[in-house]
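[1] attaching a predicted model along with its sequence, questions to come.
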Amino acid sequence: MEPLRIGGQQTDSAVGNLTDSGTATAAGKPQSSIPLLDLKREVAELKPQVMQAIESVLDEAAFIMGNQVKQLEQETAEYLGTKHAIALNSGTDALVIALLAAGIGPGDEVITTPFTFFASAEAISRVGAEPVFAEVDPLTYNLDLDSLEAALTPRTKAVIPVHLFGRPLDMERLMDLASRRGLIVIEDAAQAFGAEAGGRKAGTIGEMGCYSFFPSKNLGAYGDGGLLVTNDSRLAETAAMLRTHGSKRKYYNERVGFNSRLDEIQAAILRVKLPHIEAWNEDRRQAAARYHELLRDIPGLMLPGEVPDGDKQVFHQYTVRVLNGQRDALQAGLAEAGISSIVYYPLPVHRLPVYADRGLTFPLAERLSQEVLSLPIWPQIEADVQEHIAGHLRRLMG
């Protein structure tokens, strides 16, 4: 499998442009002149601060669970408005540890969406519980809450909603349902750091929230990383214990856990980037608004919908739907023009080989997988770049 080089980074073509999911433009193509995500400008702007932060870690010579991790936890908790933040080595581990901290295991069912990255369901299977899927909403692509309610059984113990592409789910309605049914809500906010639902940060409304610091995320490290947040001190204590081999004190292990510690260098880098996240997210919203203006009258192209008052979308991706059955041809045409794009997700989770033998069908999720296409977006994307992309979309859509 040939590597892709997009935005100055080499990645596996099955992984795409510094993302932990999705299908990028075809392998073997020359480097695109417009990447899906360009991290070079951010790196250049922050490099002096980042290098200083890394040097401070080297000077302290404390590389695991030191002062940088502690301060990052304090600062992210303050920013998100939550009592506890536990830094971990990935967003996937955050989901697994959240489920275990909540006591979810064999015999339990956990409902999630089939239109997301595999990790949301994988974490459920990893703890021995049963992932149950519900249909998605045709406008938001998030979980359809009527379908979710219909999927409940006496074995349902938890729900993992995903704030897909940085758009928050209707958390007020979900929490009302969860309260009535006695369900634990673990928010997958991997793509939604800084998004808001009803004036509260996505990931802080359920019992626990899980974030990814993968480099492509709105707040990304320069390697893997994750975060678990909660307002429940008991859950926080359990999660912190699970990340360090199930021990509160070294060599006194109380249960089987993980080695899931965020390292000091990544914590230091994230601390440099955290103060910029509000401005970066606002820049993404402005870029999305510009796309709206440029693309709104193209027949056969469905744009992201508006969010309700009190919500804030952070546009981790700007994802359109191509309604004329020509998505793949459109993507190929953009690639020929030197414009990267990516498909999130070419197969819904219930159709992946690991779950395909269940014979499940979710027509809308399956249709979305054949229609969605994510366009280049990053905080510093220039207006003329978006105009260039829009011009080619207009030409290719006829």
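    Yep, it's here.

[2] all contacts plus neighbour counts: C-alpha atoms, from now on.
    Fine.

[3] show me the strands in the stretch 151-300 of the chain, by range?
    Counting by DSSP state E, counting those that start in this stretch, the stretch 151-300 of the chain has these strands, from start to end: 156-160, 184-188, 196-197, 200-201, 208-212, 226-230, 247-249, 252-253.

[4] rebuild these as TSV, extending it with mean neighbour count and distance to Glu371.
    Shown next, in TSV, are these (neighbours: other Cα atoms under 10 Å; distance: least, Cα to Cα, whole Å):
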stretch	mean neighbour count	distance to Glu371
strand 156-160	24	24
strand 184-188	26	23
strand 196-197	24	27
strand 200-201	20	30
strand 208-212	30	26
strand 226-230	28	30
strand 247-249	15	47
strand 252-253	12	49
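
[5] what's around the residue nearest to Ala102 when sequence neighbours are not counted, how many residues?
    Leaving aside its sequence neighbours, Ala102 sits nearest to Leu235 (Cα to Cα, 6 or more residues apart in numbering; 7.0 Å). Residues lying near Leu235 (other Cα atoms under 10 Å) number 21.

[6] gap between the closest residue to Pro3 other than its chain neighbours and Leu4?
    Spatial nearest neighbour of Pro3, chain neighbours left out: Asp12 (4.7 Å); criterion: Cα to Cα, 6+ apart. Distance, Asp12 to Leu4, using Cα to Cα, to the nearest Å: 6 Å.

[7] what do you get for Ile97?
    Ile97 is 32 Å from Leu4, by Cα to Cα.

[8] ditto for Ala62
    35 Å.

[9] looking at the two, which is more packed in?
    Higher neighbour count among Ala62 and Leu4: Leu4, with 26 against 15, using other Cα under 10 Å.

[10] so that one sits against Pro35, correct?
    No: applying Cα atoms under 8 Å as the test, Leu4 and Pro35 come out as separate, 10.9 Å apart.

[11] list the contacts of the closest residue to Leu80 other than its chain neighbours.
    Spatial nearest neighbour of Leu80, excluding adjacent residues (Cα to Cα, 6+ apart): Lys201 at 5.9 Å. For Lys201, the contacting residues are 80-81, 193-195, by Cα atoms under 8 Å, 6 or more residues apart in numbering.

[12] in addition, the following structure is provided for comparison:
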Amino acid sequence: MKIPFLDLKQVNAPYMDALKDAASAVVESGWYIRGSYCERFEKEFAAYSGFAHGVGVGNGLDALTLMLRASVELGRLKLGDEIIVPANTYIATVLAVNAAGLVPVLVEPDERTFNIDPQRLADACTEKTRGILAVHLYGRLADMKAIGEFARTRDLLVFEDAAQSHGARFNACAEMPADSKSAEAGMKSAAVAYSFYPTKNLGALGDAGMVLTDDAELARVVRMLGNYGSEQKYVNRYRGVNSRLDEIQAAFLLAKLPHLDAWNERRREIAARYVREVHNPLVRLPEIPADPREHVWHVFTVRTPDRRVRDALQKYLEARGIGTLIFYPIPPHLQQAYAAGPEGGAMDVLLPANPKFPIAEKMAETVLSIPVSQVLTDEEVTEIIGALNEFVC
């Protein structure tokens, strides 16, 4: 039995007729940039996520960058301000902070959740700290209650990188009914950035992204920045970029959005089986949050005692026909892009002279993600569980 890590053709196959209809409708409309499908998806995804405003952009990195740039343009941040980010995130989070003219400050993650450790925030703050960019890594919500409470004590802005957490819900929103869509990831933040890269829980058939916010002025500036800095044709208020959600991708996403909750629930079922049925001491399993809705299992990531065991496990699973991936093998501070000295360019991320983030580095050496897509069959899940339990090293 061959089980790929993710088969996008299989993911999209059940919806092929709807996707073809969506593509045909856009082509026949004659309107291909920021038309009715983009407007509808912005409104529907914002409403689904509990926000007043959604602005479609070209991709997830642009969503991160433009929500921060808009905050600078509005005077809520200024160039050179420090923004706290997790040390084990994908490099896009750090790149976006730099691209907005800000300085990323790396903070170690919580080994239990893989997300930024709120207990370490105070030590990372300086007189230049003006914000926190939380990342909901692997689909699990960061502890936004603790992050929000800390931010209020320091008068910091909070932003979110929700590229992996489409549909996750906050348990912390006590003022909301338990099933309220307003308990969506990001409710307590200034803005949230999403990616709809094809592999995401809600994926387009190409690049796509969105900024969600309750702030009408921030949404307006994000929209202008993504349209060459213009709100009125040939009148450019800002030095903007070209980053707009394509009509055809918006139409695809509209066709897929109604299925997102069911897909996430299937991922939770698979994750629960892994946690319940894998008993190999060499395979350290992630925890399921007290409120399962706080995790949508974009990936299911296990850990091993060391890199040697991780590499052996990956090779063993590959031999069994089971696909795996490593999210992420090199943390941002060890990437050549952020290397100190003339060869690596300017050091525009706040690091000590010899940067060491032992938790993030150990995670990079020991994490391995196994299949968890909603299209996995029960038989395939059983095969993966059996393979993990039979692994020896």
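    On my side now, so go ahead. For clarity, every value in this text was computed on a predicted model and none was experimentally measured.

[13] could I get the TM-score for this pair?
    Once superposed, the chains reach a TM-score of 0.90 (TM-score structural alignment, normalised by the length of the second structure), with 366 aligned residues with a Cα RMSD of 1.4 Å.

[14] buried sites along the longest helix along the second structure?
    Scanning the second structure for the helix with the most residues, using DSSP state H, yields helix 260-277. Neighbour counts over helix 260-277 of the second structure (16 or more other Cα atoms under 10 Å) mark 261, 263-268, 270-271, 274 as buried.

[15] same deal with stretch 131-147 of the first structure?
    131-137, 140-145.

[16] ok, back up a step: so the longest helix of the second structure matches what in the first structure?
    Aligned by TM-score structural alignment, helix 260-277 of the second structure corresponds to residues 277-294 of the first structure.

[17] list the contacts of the matching stretch.
    Contacts of stretch 277-294 of the first structure (Cα under 8 Å, 6+ apart): 194, 218-219, 303, 313-316, 318, 377-381, 383, 386-387, 390.

[18] same thing but 10 Å
    Residues outside stretch 277-294 of the first structure that contact it (Cα atoms under 10 Å, 6 or more residues apart in numbering) are 79, 166, 192-195, 218-220, 273-274, 295-296, 303-305, 312-319, 375-383, 386-387, 389-391, 393-394.

[19] let's see which of the residues you listed end up in helices.
    Those of those lying in helices (DSSP H): 79, 273, 295, 383, 386-387, 389-391, 393-394.

[20] by neighbours, which of those residues wins?
    Highest neighbour count within those: Ile389, with 23 neighbours (other Cα under 10 Å).

[21] tell me the counterpart of it in the second structure.
    Superposed on the second structure with TM-score structural alignment, Ile389 of the first structure falls opposite Ile384.

[22] most neighbours among the contacts of Lys201 of the first structure, which one is it?
    Neighbour max across the contacts of Lys201 of the first structure (other Cα under 10 Å) = Phe193, 27 neighbours.

[23] in the second structure, which of the contacts of Lys201 of the first structure still touch?
    Counting by both residues aligned by TM-score structural alignment, their matches' Cα atoms under 8 Å, the second structure reproduces these contacts from the contacts of Lys201 of the first structure: 80-81, 194-195.

[24] between the residues you listed, which sits nearest Val162 of the first structure?
    Minimum distance to Val162 of the first structure across these is 12.1 Å, recorded for Ala195 (Cα to Cα).

[25] that closest one maps to what in the second structure?
    In the second structure, Ala195 of the first structure lines up with Ala168, judged by TM-score structural alignment.

[26] which bit of the second structure covers the longest helix along the first structure?
    What stands out as the longest helix in the first structure, according to DSSP H, is helix 40-60. Aligned using TM-score structural alignment, helix 40-60 of the first structure spans residues 9-29 in the second structure.

[27] how about residues contacting that stretch?
    Contacts of stretch 9-29 of the second structure (Cα under 10 Å, 6+ apart): 31-32, 35-37, 198-199, 203-205, 247-256, 259, 263, 373-376.

[28] pretty sure Ile86 of the first structure is touching Ala94, no?
    Yes: between Ile86 of the first structure and Ala94 a contact is recorded at 8.8 Å, counting by Cα atoms under 10 Å.

[29] intersection of neighbour lists for these two?
    With Cα under 10 Å, 6+ apart, Ile86 of the first structure and Ala94 have common neighbours 210, 226-229, 239, 243.

[30] let me know the closest of the residues you listed to Ser369 of the first structure.
    Nearest member of those to Ser369 of the first structure, counting by Cα to Cα, is Cys210, at 24.3 Å.

[31] looking for the alignment partner of the closest one in the second structure.
    The alignment partner of Cys210 of the first structure in the second structure, by TM-score structural alignment, is Ala193.

[32] now that match: closest residue in space that isn't a chain neighbour?
    Per Cα to Cα, 6+ apart, closest to Ala193 of the second structure is Val211, 4.7 Å.
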